[in-house]
Structure formats: structure tokens, C-alpha cells
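[1] just a sequence and a predicted model for now, questions to come.
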Amino acid sequence: MPSKLTTVLAVGGVAVITSNPGSGMHALVQEHQMGILIEAENQQALNDGIAAAMSQDTTQFSQNARRYAEQHLSLEGVMRGYEQLLLTC
């Protein structure tokens, strides 16, 4: 995950993410509904994604982004995951 994206998620920001279906990033963002996904290398899709971010209610994206960061990207979340991994070995 790009480091700038982790910061956006941590503050509960709304990310416009260029990622194509089939990629790990696309699946992760879609599963957790934590950003606006747009097709990579598509200027019109980028324009539309930015317009959507500015015109629609993005509260749910913000809440989901913050929740994901707290559960998976915080020190506590990472250590919890590491501990669970150790217990399964």
C-alpha cells in the first residue's frame, strides 16, 4: 500500500484511487469501501472520480477508511495480526 494512502486512511480522508479490477489494491479498497476506485491510466475516469469525491456524501468512505487504518495499520493492529500469525504456526 502506498505510504501516502495509509496517511489518508489514518486521518479518515477520502481517497480517489487509481487501480484496475483484479489487482490487490482494487480488491482491498472495494472490500472495505474505503475510497473511490477509478480505472488507472484513464484521465476521464480520474476527472469523474474527483468530481464524485467533491459532490457526493463521502462520510461512509471516511469512516471506513479510519476504521481500516485503526484495525490494520496502527501499531496495535499490526502487532495483533503478528501475534495471531505466530499462534497459527
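    Yep, it's here. What you see is a predicted model, and the numbers here were worked out from it, not measured in a lab. Residues are numbered from 1 along each chain as shown.
[2] every contact and neighbour count from this point should use C-alpha atoms.
    Noted.
[3] what about the strands in this protein?
    Taking DSSP state E to define them, one finds strands in the chain at 15-18, 35-38.
[4] out of those, deepest packed?
    Most buried of the strands of the chain by mean neighbour count (mean count of other CA atoms under 10 Å) is strand 35-38; its value is a mean of 22.
[5] need the contact partners of it.
    With contact meaning CA atoms under 8 Å, 6 or more residues apart in numbering, strand 35-38 is reached by 14-20, 26, 29-30, 45-46, 49, 53, 61-62, 65.
[6] one more to weigh against that first structure:
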Amino acid sequence: MTQFLADVLPLVGVPDPGIGTPPPGSEKLLTALGWATWIVTGMCVAGVMGVAARMALIHHRGEGGRHAVGLAWVMAACVLLGSASGLVSALLS
């Protein structure tokens, strides 16, 4: 598979959007995106901590298994957050 990709990718080529000039006011947009990234990352960490606390409570009560779904959703959100810029870049190219 790796050899196939190595053979095909040079033929297809990678699109070069160029350097371009950012529009006026783009600094404020980048600042807002930076804040949003920090807030959402904090929410993901809080979500994992919340699931961990719920896991401890459920284990203490002797119940089990229901926390796995919550952890899966939180981890899916973390993966989506981590790959957000890559996904958007792939969609735009």
C-alpha cells in the first residue's frame, strides 16, 4: 500500500494554494479561533474527567459497563477536535 501511494502521489501532485495575502482583520479571527481551541480543549479534558468520576462512582456501587459509551463519545469528540484543521484543509483542497 505504501509503495502504491509513493507511485501515485507524484503523478497526482499536491495543489499549491500559494502564499496569498490575509484579509484585513484576520488577526482578530485567528485570536478568536485560538480562544475557541483553548475552550473546547478544556471542555474535552473536563469531559474525560467527568467520565472518570462517573466510572469511579459506578464501580463503587457495583454497577458496570454503562460508562464505556460516555467515554467513547468524549474520546470521539477529542479526536474530532484534534483533527479539525486537517479535516477542513482536506475538504477545502
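    Ah, there it is. Here the structure is a predicted model, which is why all the values come from computation and not from measurement.
[7] just give the TM-score of the two.
    TM-score for the superposed chains, counting by TM-score structural alignment, normalised by the length of the first structure: 0.32, backed by 46 aligned residues with a CA RMSD of 3.6 Å.
[8] in CSV: the strands of the first structure, plus distance to residue 76 of the first structure.
    Below are these laid out as CSV (distance: least, CA to CA, whole Å):
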stretch, distance to residue 76 of the first structure
strand 15-18, 23
strand 35-38, 23
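[9] which of these sits closest to residue 8 of the first structure?
    Of all the strands of the first structure, the one in closest proximity to residue 8 of the first structure, counting by CA to CA, is strand 15-18 (6.7 Å).
[10] the closest one packs against which elements?
    Strand 15-18 of the first structure is packed against helix 3-10, strand 35-38, helix 43-55, with contacts defined by 3 or more CA pairs under 8 Å, 6 or more residues apart in numbering; DSSP states H and E.
[11] of all those, which one comes closest to residue 77 of the first structure?
    That would be helix 3-10 among those, by CA to CA, at 12.4 Å.
[12] who are the packing partners of the closest one?
    Using 3+ CA pairs under 8 Å, 6+ apart: helix 3-10 of the first structure touches strand 15-18, helix 59-68.
[13] dump the ones you listed into CSV; add distance to residue 75 of the first structure as well.
    Shown next, in CSV, are these (distance: least, CA to CA, whole Å):
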stretch, distance to residue 75 of the first structure
strand 15-18, 22
helix 59-68, 13
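[14] what about these, which gets the closest to residue 3 of the first structure?
    strand 15-18 (12.6 Å).
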